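Peer 1: Attaching a predicted model along with its sequence, questions to come.
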Amino acid sequence: MAAGRTEKRARDVMHEGVQCVGEHETLRTASQMMSDLGVGALPICGEDDQLKGIITDRDIVVRCCAAGKDIDRTTAGELARGLVWVDADADLDEALFRMEKHHVKRLPVIEEHRLVGIISESDLAKELPDTKLAEFVHRVYALD
């Protein structure tokens, strides 16, 4: 996405105040947190307060419920995958590149080894020109 480069940094676009679900918390706890927060994804953090992955509402449905697993016994850490993130000082084009490359719709933002925010499609919709947003959406949803 070299055309139309932007001066913005990941920290300028991210949603701050993101909450983590613990890697040892059950999927019932994760789903209740999602409901309470009105979100469709949560970062998963370990006891060391480090990012371990991200879990989505779709992960819970497809990889737990539909697979016949127990939502009260399966932990968020068991479903953790896709540890893709961006540094808070990275430019927005780097964040877009990582999201496109890994086909992720939410990207955790890290500063000094700690989670400080998350970039979602809705955050990008507020910041990007329509043509650049359309290009991003096309690339994220495109199959390899």
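Peer 2: Structure received.
Peer 1: switch to C-alpha atoms for all contacts and neighbour counts from now on
Peer 2: Fine.
Peer 1: Now the strand or helix carrying residue 32: buried residues?
Peer 2: In the assignment (DSSP states H and E), residue 32 maps to helix 27-37. By neighbour count on 16 or more other C-alpha atoms under 10 Å, the buried set for helix 27-37 is 27-31, 33-34.
Peer 1: What ranges does this protein have for its strands?
Peer 2: Ranges of strands in the chain, per DSSP state E, are 15-16, 21-22, 41-45, 51-56, 86-87, 106-111, 114-120.
Peer 1: put this beside the first:
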Amino acid sequence: MTTARDIMHVGAECVRTDQSAADASRIMAEQKVGALPICGPDDKIKGVVTDRDVVVKVVAKGRGAGTFPAGDLNQSEAVTIGADDSAEQAMSTMMQHQVRRLPVIDSGELVGMITLADVARSVSNPQTGQLVEALSID
């Protein structure tokens, strides 16, 4: 069985809830990624912020990215996957919650991220089509 640990990108970095949207953007640029988990003072994942979130919720509304809290960009619930869960479970979770990226946790700690492309490479072609179709609905 292929697990989330097998297909994830290791070394994911959090942006903290008390950091700014500009900090999140800077970290994404440095890491060459389009999304970051948002972690609170308790180191628990509160959500995920994407580069699109910063553009739509901050820049397009004329808000200052340097003062807008990254913690205000998280979703209503943090969707994660366990490191030892199957790649199929990751796909199912992504479809159920309509997300393209999943933080991977092990014993409550962030250990990596899985993207739509990671899952698509690891599952069969018919399943990949189902996943892409499910996540393409707006």
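Peer 2: Nice, I can see it. These figures come from a predicted structure and were not determined experimentally.
Peer 1: TM-score for these two?
Peer 2: Overlay of the two chains. TM-score (TM-score structural alignment, normalised by the length of the second structure): 0.92; 137 aligned residues with a C-alpha RMSD of 1.3 Å.
Peer 1: on that earlier part again, next, format the buried residues of helix 27-37 of the first structure as a markdown table and append distance to residue 44 of the first structure.
Peer 2: Below are the buried residues of helix 27-37 of the first structure laid out as a markdown table (distance: C-alpha to C-alpha, whole Å):
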| residue | distance to residue 44 of the first structure |
| --- | --- |
| 27 | 11 |
| 28 | 14 |
| 29 | 12 |
| 30 | 9 |
| 31 | 12 |
| 33 | 12 |
| 34 | 12 |
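Peer 1: Tell me the counterpart of residue 134 of the first structure in the second structure.
Peer 2: Aligned by TM-score structural alignment, residue 134 of the first structure pairs with residue 129 of the second structure.
Peer 1: how many other residues sit next to its match?
Peer 2: 12 (other C-alpha atoms under 10 Å).
Peer 1: what's the answer for residue 122 of the second structure, then?
Peer 2: 18.
Peer 1: Give me the range in the first structure that stretch 21-37 of the second structure lines up against.
Peer 2: By TM-score structural alignment, stretch 21-37 of the second structure lines up with residues 27-43 in the first structure.
Peer 1: starting at the chain centroid, how far to the matching stretch?
Peer 2: Distance, stretch centre to chain centre, for stretch 27-43 of the first structure: 13 Å (C-alpha atoms, centre = their mean, to the nearest Å).
Peer 1: now stretch 12-26 of the second structure
Peer 2: The answer for stretch 12-26 of the second structure is 13 Å, by C-alpha atoms, centre = their mean.
Peer 1: go on, stretch 73-85 of the first structure?
Peer 2: Counting by C-alpha atoms, centre = their mean, stretch 73-85 of the first structure comes out at 12 Å from the chain centroid.
Peer 1: Now the terminal residues of that stretch, how far apart.
Peer 2: Length of stretch 73-85 of the first structure, first residue to last, C-alpha to C-alpha, to the nearest Å: 28 Å.
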